[in-house]
Every structure is written in C-alpha cells, then in structure tokens.
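J.: model this:
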Amino acid sequence: MDILQKIVQQKSREIALKKSLVPPRYLEHSPLFERQGNSLSQALQKSGSGIIAEFKRRSPSRPKINQHSPVQEVAAGYESAGACGMSVLTDVHFFGGSLEDLLIARSTTRFPLLRKEFIIDEYQILEAKAHGADVILLIAAILETRQIKDFTELAGSLGLEILLEVHDEAELKRAFIPGIQMVGVNNRNLKTFEVSLETSKRIAPLIPEAVIKVSESGISRPEAIKDLRKAGFRGFLIGEHFMAADEPGIKAMEFIKAMEP
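T.: I've put the predicted structure just below:
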C-alpha cells in the first residue's frame, strides 16, 4: 500500500466519524457559508509573482518542517510579502494541519485561500466553504472522473474554484473537465517522492489555453519560476522552501523580491 492509499483509507475513517458528529446541515449554517469567495484564478492572472504560499507543519517525507510558526503570523506575512494566495494543509494525521488553521488564516487575511486536502467526499467541500476557503484541491490520482465532475459542480454552486492536481499526462486526459479553473502539475512523484520540474514542462502543452497553469512542489529558486513561465505557468505553489525558515513570511518576501527584474 503506497502513501496515497494509506491517506485515503485514513480519510475515509475520519469523514465517517465527522458526519456522525457534525451533520452537513450544521456546516451549511456556518456564518462563512454565505461569504462571497475571492478568485484565485483571477488573482493569478493579475499577479506579478504568481506565488501561492503554503502553510505546512510536516509531511510524510519530512516529519518536521515547522512546528513553531503560528498560522496567523505566517498568513499575514505571506500576504504582506506579495503572495497572491495561500494554501493551507488541513490534514491532521499525515501533515499536522487542521480546519482551524484555515479558519484562522481566513480571519487574518483577505487574499484567496486554498484548502489543500485529500478530498474524496462532498462533505469535505461543505467543510471548506464553512471554514473560509475560496478554492479546493482535487487530486486526480485518488478520484474517478465522475467524482471530479460531481465535486466540480458542487464547488461551483458554492462559489468555490477548483485546482485540479495531476501527476502525468494520463491523469490530465482522464480527469480534466470543463468548469475547472486551474490545473496544478505536481512535480513530486507521490509514490517515490522524487521531484522534477521537467514534469511541469512536459505536461504544460496539454493543458487547455484558457485554464490557469500552476506548478507545484520542488520550486526553491526564482530562476526556476522564470523558466516555468516560459512554459506557460502563471501560478507557483511553494511550501517547504518557505516553511522551513524561522520566519516563513520574511522568506517569502525575500524570494518575491528576488523575482523582480
């Protein structure tokens, strides 16, 4: 069993428990449920940096990334640095995140927030809306095409945008459907955890022109972004490079300044 299968198995158990404790109707009565979302796809089109900065405490490949930086300080730092959006890991078991992190980030900032989660159930989309997300991540590797269609329709009805994550050409061909605003190419092989930016460059020409292209994982140099832009990417999701620093917001600011001509 690979790491993705383990995560999905754990997620199924968590969702079943959550549904028994907090029925969907309670999520739909959240004060944030009527909030109008901020468009990450539009922000990326206008952004000078294209940076989606991530809040992540740990990961299966790195058990200790940053256990000391409060989410509110990181969120405020990212926004001040010039990032055009923020990704918040909400998985508890494998990444040390929580929905509370998303809620706190929402109360601290105005820029678009992505709930980065292993979404396998419509319940999680309601959770995202109720906790202030503007965008949800759909991972092609763990979803069937029909699920992606249903989840995209539900998200659209709630005013949430979609970032579809793919790892190879076959996933893109199977998973992409109209209504998806952004496609993220994960440069990390989730089975081997090897990282290569060539993955983004290889898949970029296959992504429809009208869709915002986002490169994810393994970006640690401003020069890499310049190279990826030539391949048509407008968004760049960076997590560990910022979060491994003592002050992620300052690290993000230095990175974004280094991108300037």
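
J.: going by C-alpha atoms from here, please, whenever you check contacts or count neighbours.
T.: Will do.

J.: quick one: the helices in the protein?
T.: Across the chain, reading from the start of the chain, the helices by DSSP state H fall at 3-21, 24-28, 40-46, 71-81, 99-108, 122-130, 145-157, 169-175, 198-203, 222-230, 240-243, 248-259.

J.: one more to put side by side:
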Amino acid sequence: MNILEKIFADKKKEVALKKSLIPASQLEQSVLFQRDCPSLSTGLKESQSGIIAEHKRRSPSKSIINHGLNVDEVAQGYQDAGACGMSVLTDGKYFGGSLDDLLIARASVHIPLLRKEFIFDPYQIIEAKAYGADVILLIAAILDQQQIKTLSETAKSIGLEVLLEVHNEEELQKSIMPSIDLLGVNNRNLKNFEVSLDTSKSLAKLIPDEFVKVSESGISSTAAIKELQPYGFKGFLIGENFMKTDQPGESAKSFISELL
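T.: Below is the predicted model of the structure:
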C-alpha cells in the first residue's frame, strides 16, 4: 500500500464519522454556503505570475515544514504579496491541517481559496463551500471517471470551481470533461516522492486549451516557472518553498516581484 492509498483508507473512515455527526443539510445552513465565489481560473488567466500559495504545516514526504505560524497571518501575507489564490490543506493526520484553517483564511482574505483535500464524497464538497472554499481539488489517482464526473458536477452546481490533479497520461484522459475548470499536473510521483518538471512538460501538449493549466510540486525558483510558461501553464502551486521560511508572505512577495 503506497502513501496515497493509506491516506485514502484513513480518509474514508474520517468522512464516515463526520457524516454521522454533522449532516450535509446542516452544512448547507452555513452563512458561507450562500456566498458567491471569486474565480481562481479567471484570476490566473489575467495574472502575470499565476502563483497559488499554499498553507501547509507538514507532509508525509517532508515531515514538519512549519508549525509555528498563524493561518490568518500567512493568508494576509500571501494576499499582500499578490498571490492569485491560496491553497489550504485541511487533512489533519498527514498534513497537520483542519477545516478551521480554511475558515480562518476565509475570514482573513478575499482571494480565492482552494480546499486541498482527498475528496471522494459529495459531502466533502458541501463541507468545502460551508467552510469558505472557492475551489476544490480532485485527485485523478484515487477516483474513477464516473466519480470525477459526479464530484465535479456537484461542485459546479453549488458555485465552486474544480482543479483536477493528474500525474500521467492515463489519468489525464479519463479526466477531460466540461465540469473541470483547471487541470493540474503534479510533478511529484506519489509512489516514490521523486519530483520532475518533465511531468508537466510532457502532459502540457495533451491538455486542451479550454482548461487553465496548473503545475504543482517541485517549483522552488522563478526559473522553473519561466521554464514552464512556454508550455501554456498559467498557474503554479507553491507550498514548501514559502512555508519553510519564518515569513511565508514576505517570501512570496519577493518571489512574485522577481517574476514580474
């Protein structure tokens, strides 16, 4: 069992427990559930930098990254830096995140928020909207084509955008459908954690132009972004590079200013 399969198995138990405690109908009563969501895909198309900055305390591959920062300060720092959006990890066991992180970020900034989570159940999408997300992540490696269709259409029906993440051509081919807004290529091999920008480059030509292309993982320099932009990438998800510093907002600011 690889790490992704292990996380997914634990996530199924977690979601089953949540559904027994808080029904979806209760989540739909949230004040945030009724709000109109800003568009991350539009923001990326209009941006020169395309940075989606991430809040991540730890990861299975890197252990602790940064446990000492307040989410609101990180969010405000990213917004002030000019990030197009913010990704918030909400998995607790493996990444040290929570839905409260999403809620705090939503109260702190107006830029689009991506709920980065292992989503397989429509309940998690309703939960995402109720806690202030504007975009959800779907990971093709843990979903079949019908699940991707059902989940992405559920998201669209309540006003959320969908970032679909792929690692290879097989995952990409089953994921191309009208209910997806952004197609993300994860440069990290989830079986051995090796990272290569060649993954983004090789898949770029297979992604239809109607989708906003996002490159994820292993982007630690402006040179990497400039290398990927000619392949049509408009979005760049960066987490550890900013979060491993004492001031992620300032790190993001200097990184973005170097790009412009």
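
J.: from the helices of structure 1, which stretch is densest packed?
T.: helix 240-243 (a mean of 23; mean count of other Cα atoms under 10 Å).

J.: quick one: average offset of that helix versus structure 2, please.
T.: In the superposition against structure 2, helix 240-243 of structure 1 averages 0.3 Å from its aligned positions (mean Cα distance after the TM-score superposition for structure 1).

J.: what sits up against that helix?
T.: Residues outside helix 240-243 of structure 1 that contact it (Cα atoms under 8 Å, 6 or more residues apart in numbering): 53-57, 65-66, 219-220, 248-249, 251-252.

J.: ok, 10 Å please
T.: With contacts defined as Cα atoms under 10 Å, 6 or more residues apart in numbering, helix 240-243 of structure 1 is touched by 53-59, 62, 65-67, 69, 74, 78, 217-221, 248-253, 255.

J.: go on, stretch 140-154 of structure 2?
T.: Under the criterion Cα under 10 Å, 6+ apart, residues 4-5, 8, 118-126, 136-139, 157, 159-168, 170-181, 190 lie in contact with stretch 140-154 of structure 2.

J.: for Thr90 of structure 1, find the nearest of the helices of structure 1.
T.: Ranking the helices of structure 1 by their distance to Thr90 of structure 1 (criterion: Cα to Cα) puts helix 99-108 first, at 5.3 Å.

J.: average offset of that closest one relative to structure 2?
T.: Average distance between helix 99-108 of structure 1 and its aligned residues in structure 2, after superposition and using mean Cα distance after the TM-score superposition for structure 1, equals 0.3 Å.

J.: what's that helix packed up against?
T.: Contacts defined by 3 or more Cα pairs under 10 Å, 6 or more residues apart in numbering; DSSP states H and E place helix 99-108 of structure 1 against strand 51-55, helix 71-81, strand 85-89, strand 113-116, helix 122-130.

J.: if you set the cut-off to 6 Å instead, what comes out?
T.: Judged by 3 or more Cα pairs under 6 Å, 6 or more residues apart in numbering; DSSP states H and E, the packing partners of helix 99-108 of structure 1 are helix 71-81.

J.: what span of structure 2 lines up against the helix it packs on?
T.: Helix 71-81 of structure 1 corresponds to residues 71-81 of structure 2 when matched by TM-score structural alignment.
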